[in-house]
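Visitor: sequence and predicted structure are below.
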Amino acid sequence: MATKTLGPATHLSARPYEVADKAAVLNLVNADRLHGQPLTTAVMLSDALATRSPVDSGWWAELEPSRTDVVHDSTGQVLGVVSYSTRREDGTGLILWMHCREDETVAEALVEHALASLGSPRTVYAFEFASALTLGLEGLPAQARPATRTALEAAGFSGRDVWRYIHRELTKVSDIVGSRSYPMAEVAECADPPGWQLLLRNTDGTQVAEATIGRPVDGTGVLWWISTNPAHRGRGLGRRLLEQCFDQLASNGAREVIAYVDDDAPPGDPKRDRTAANRLYDSMGFAEIDRLWSFTRPQ
């Protein structure tokens, strides 16, 4: 086991993750859990350590096996954890995930250690895609994780506000389940991500709307995608399809639903304009929990 001292002023050292660290690391991860996210389990941690994720799996498959290290104090207490890797194709570095109970000193030590371990001048991204530790958090929740954001920016990373993370309780779904007042979309299971695809067709068989939802995990379902054909917008089809998504999720044990909205489109880009989508989500009871940021440190 190789241990590296991170600086006499901090009294912190780093070493590779060991199986004996599992409980401490799970505690660190779950201390950062956002509203609407399930508790991270040992199975989820095992997948993350193995460089796997049920979400964004294709991106994870492009990486070299990740390294996960812990930072500890002079007594051996684990105070932080960081996982990092490189992309096979171009050698780009990635800080995949890190947790430290938002202790500023530990956050700085984790970032410093990951960058030094990645070595050689290279572009490094941080929080670029979702790990197995969460239910699709594709970025750093900037409001909930200010020390991590500050540590990244102090190390030369620039951040971009990419996603809106929203949440809705399904405790009031009784006015939806069983009403069947919406068009009945075709429902088919899908594997990536695990869940269902809902397709709404016109009388002539053409598709007019679609949605993808995730199978509930510990009572939480995910609305991954919903879209209405531009020629059929303005008729309430999106609202009624969303109602059916709620129905499908609640019928399969969901008590709440989360969603991610990529509303970072530059002005004047109609293909990426999420104004109507955000208006629909807000009107259907979703509330914003945080903004998800990704970071880049150029070579």
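Guide: Thanks, I have the structure now.
Visitor: CA atoms for contacts and neighbours, from now on please.
Guide: Noted.
Visitor: what's the spacing between the residue nearest the centre of the chain and residue 26?
Guide: When Cα atoms, centre = their mean is applied to the chain, the residue found nearest the centroid is residue 137 (0.9 Å). If you measure residue 137 against residue 26 using Cα to Cα, to the nearest Å, the figure is 17 Å.
Visitor: same thing with residue 55?
Guide: 20 Å.
Visitor: which residues are in contact with stretch 96-107?
Guide: Under the criterion Cα atoms under 8 Å, 6 or more residues apart in numbering, residues 10, 28-29, 31-32, 71, 79-85, 110, 126-129, 131, 145-148, 151 lie in contact with stretch 96-107.
Visitor: so of those residues, which ones are in helices?
Guide: In this view, the contacts of stretch 96-107 that belong to helices under DSSP state H are 28-29, 31, 110, 146-148, 151.
Visitor: spatially, what comes nearest to residue 166 if we skip its sequence neighbours?
Guide: residue 288 (4.3 Å; Cα to Cα, 6 or more residues apart in numbering).
Visitor: residues contacting that neighbour?
Guide: Shown in contact with residue 288 (Cα under 8 Å, 6+ apart): 164-167.
Visitor: could you pull out the strands for the chain?
Guide: Taking DSSP state E as the test, the strands found in the chain are 4-5, 13-16, 67-72, 78-86, 93-99, 124-126, 140-141, 158-169, 186-190, 195-201, 207-217, 220-228, 256-261, 287-297.
Visitor: tell me the most buried of these?
Guide: strand 140-141 (a mean of 26; mean count of other Cα atoms under 10 Å).
Visitor: pasting the second one now:
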Amino acid sequence: MTSLLTPVTAAAPELAKLINADRLPGQPACTLAMLQSAIDGSSPVDSAWWAELSGLRTEVLSVAAGTPVGVIAYARRPRDRAGVILWLHAREVPAAVRLLLDHALAELGGCPTVETFSFATALGLGLEALPVRHRRATHTALTKRGFTGSDLWRYMRGDLPAPDLPTCAYRIRREDGRCGLEVERDGQMVAEATIGDPVDGIGVLWWIGVNADARGQGLGLRLLGSALDVLAALGAREVILYIDDDAPADGPERSRAAANAMYERAGFVEMDRLWSYQLTR
């Protein structure tokens, strides 16, 4: 592949189209505003982690005719001298993915470790890691270059409205771009859920939790039904969630088995598994 890598500082329609070719179901289409935020190094999620970075570069891989075939963003983190590959899109063309990765690794020379897909960007709704089923070429290229992958998150999606779910009484709390639903008993909060304002008709269920002494009574499912009702009222046509269903090393309190069963009962479907990666040199 005859190619050229050039820095980019401004969003362009052809780059947004390139990113959207990798779009995961349940994620909004990348707009020029979203792309510009990513190029500028800002994100509505994980913003504190972005603030630690320096030397952020976004570069485009083009063929001889000037057509962009890939784009990658990477930076350094001074506090631990780590390199960070933030995002990469190349329509999952293996040769383009390999060129982008090799270029970034060369530019991050001297970094004892390199992290990849470890926190969220402005290109999606809280998507913190790589969806391995939809991004198989990227996953393969990373592992062949010595990166160790960690299977961290279950990515699930559901349709709205969900009128068959039970609901409960709750108090609502608004904050920046999010709503909190709180359930009280005898003056004490026993359950809560956090949802994100819909983007392009897509809402996010960020969190749902029930106190230990209030579990086993169906409250979690009723609160879920209420949260989905609120999202639908806000204009969401679909909803996504992320669940870290790894093995509960610290006991039953950490187990996500009940949460997984609840989401599946409510009609959520697993769309992919989300992985992050690290290379130690």
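Guide: Structure's in. What do you need? Given the structure is predicted, the values throughout are model-derived calculations rather than measurements.
Visitor: need the TM-score between these chains.
Guide: With the length set by TM-score structural alignment, normalised by the length of structure 2, the two chains reach a TM-score of 0.96; 281 aligned residues with a Cα RMSD of 1.5 Å.
Visitor: which residue lines up with the residue nearest to the centre of structure 1 in structure 2?
Guide: If you follow residue 137 of structure 1 across to structure 2 using TM-score structural alignment, you land on residue 127.
Visitor: would you confirm that its match contacts residue 121?
Guide: Yes: between residue 127 of structure 2 and residue 121 there is a contact at 7.2 Å, judged by Cα atoms under 8 Å.
Visitor: ok, and the closest non-adjacent residue to the corresponding residue of structure 2 for residue 295 of structure 1?
Guide: Under the alignment (TM-score structural alignment), residue 295 of structure 1 pairs with residue 277 in structure 2. Distance criterion Cα to Cα, 6+ apart; nearest residue to residue 277 of structure 2, sequence neighbours excluded, is residue 149 at 4.4 Å.
Visitor: that neighbour and residue 273 touch, don't they?
Guide: No: Residue 149 of structure 2 is beyond contact range of residue 273, at 11.7 Å (criterion: Cα under 8 Å).
Visitor: test my guess that residue 5 of structure 1 contacts residue 14.
Guide: Yes: using Cα under 8 Å, residue 5 of structure 1 is in contact with residue 14, at 6.4 Å.
Visitor: report the buried residues of stretch 235-250 of structure 1.
Guide: By neighbour count with 16 or more other Cα atoms under 10 Å, stretch 235-250 of structure 1 contains the buried residues 237-250.
Visitor: helices - which of those land there?
Guide: Members of the buried residues of stretch 235-250 of structure 1 lying in helices (criterion: DSSP H): 237-250.
Visitor: now, which of those sits nearest residue 210 of structure 1?
Guide: residue 241 (7.8 Å; Cα to Cα).
Visitor: quick one: map that closest one onto structure 2.
Guide: Match for residue 241 of structure 1 (TM-score structural alignment): residue 223.
Visitor: my read: that match touches residue 172, true?
Guide: No: the criterion here is Cα under 8 Å, and residue 223 of structure 2 misses it with residue 172 at 11.7 Å.
Visitor: quick one: map residue 185 of structure 1 onto structure 2.
Guide: Using TM-score structural alignment, residue 185 of structure 1 lines up with residue 170 in structure 2.
Visitor: what's around its match, how many residues?
Guide: 18 (other Cα atoms under 10 Å).
Visitor: with adjacent residues omitted, what lies nearest to it?
Guide: residue 183 (4.8 Å).
Visitor: show me what that neighbour aligns to in structure 1.
Guide: In structure 1, residue 183 of structure 2 lands on residue 200 (TM-score structural alignment).
Visitor: roughly how far is stretch 292-299 of structure 1 from the heart of the chain?
Guide: Distance of stretch 292-299 of structure 1 from the chain centroid (Cα atoms, centre = their mean, to the nearest Å) equals 15 Å.
Visitor: what does that stretch contact?
Guide: Stretch 292-299 of structure 1 is contacted by residues 121-128, 137-142, 152, 156-165 when judged by Cα under 8 Å, 6+ apart.
Visitor: run the last query once more with 10 Å
Guide: 92-95, 115, 120-129, 137-144, 149, 152-153, 155-165, 260-262 (Cα atoms under 10 Å, 6 or more residues apart in numbering).
Visitor: was I right to think residue 85 of structure 1 contacts residue 69?
Guide: No: with contact defined as Cα atoms under 10 Å, residue 85 of structure 1 does not count as touching residue 69 (11.5 Å).
Visitor: one step back: need the strands of structure 1 in JSON lines with distance to residue 271 of structure 1, can you?
Guide: As requested, the strands of structure 1 are exported to JSON lines (distance: least, Cα to Cα, whole Å):
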{"stretch": "strand 4-5", "distance to residue 271 of structure 1": "49"}
{"stretch": "strand 13-16", "distance to residue 271 of structure 1": "44"}
{"stretch": "strand 67-72", "distance to residue 271 of structure 1": "38"}
{"stretch": "strand 78-86", "distance to residue 271 of structure 1": "32"}
{"stretch": "strand 93-99", "distance to residue 271 of structure 1": "29"}
{"stretch": "strand 124-126", "distance to residue 271 of structure 1": "26"}
{"stretch": "strand 140-141", "distance to residue 271 of structure 1": "25"}
{"stretch": "strand 158-169", "distance to residue 271 of structure 1": "16"}
{"stretch": "strand 186-190", "distance to residue 271 of structure 1": "25"}
{"stretch": "strand 195-201", "distance to residue 271 of structure 1": "21"}
{"stretch": "strand 207-217", "distance to residue 271 of structure 1": "16"}
{"stretch": "strand 220-228", "distance to residue 271 of structure 1": "12"}
{"stretch": "strand 256-261", "distance to residue 271 of structure 1": "14"}
{"stretch": "strand 287-297", "distance to residue 271 of structure 1": "21"}
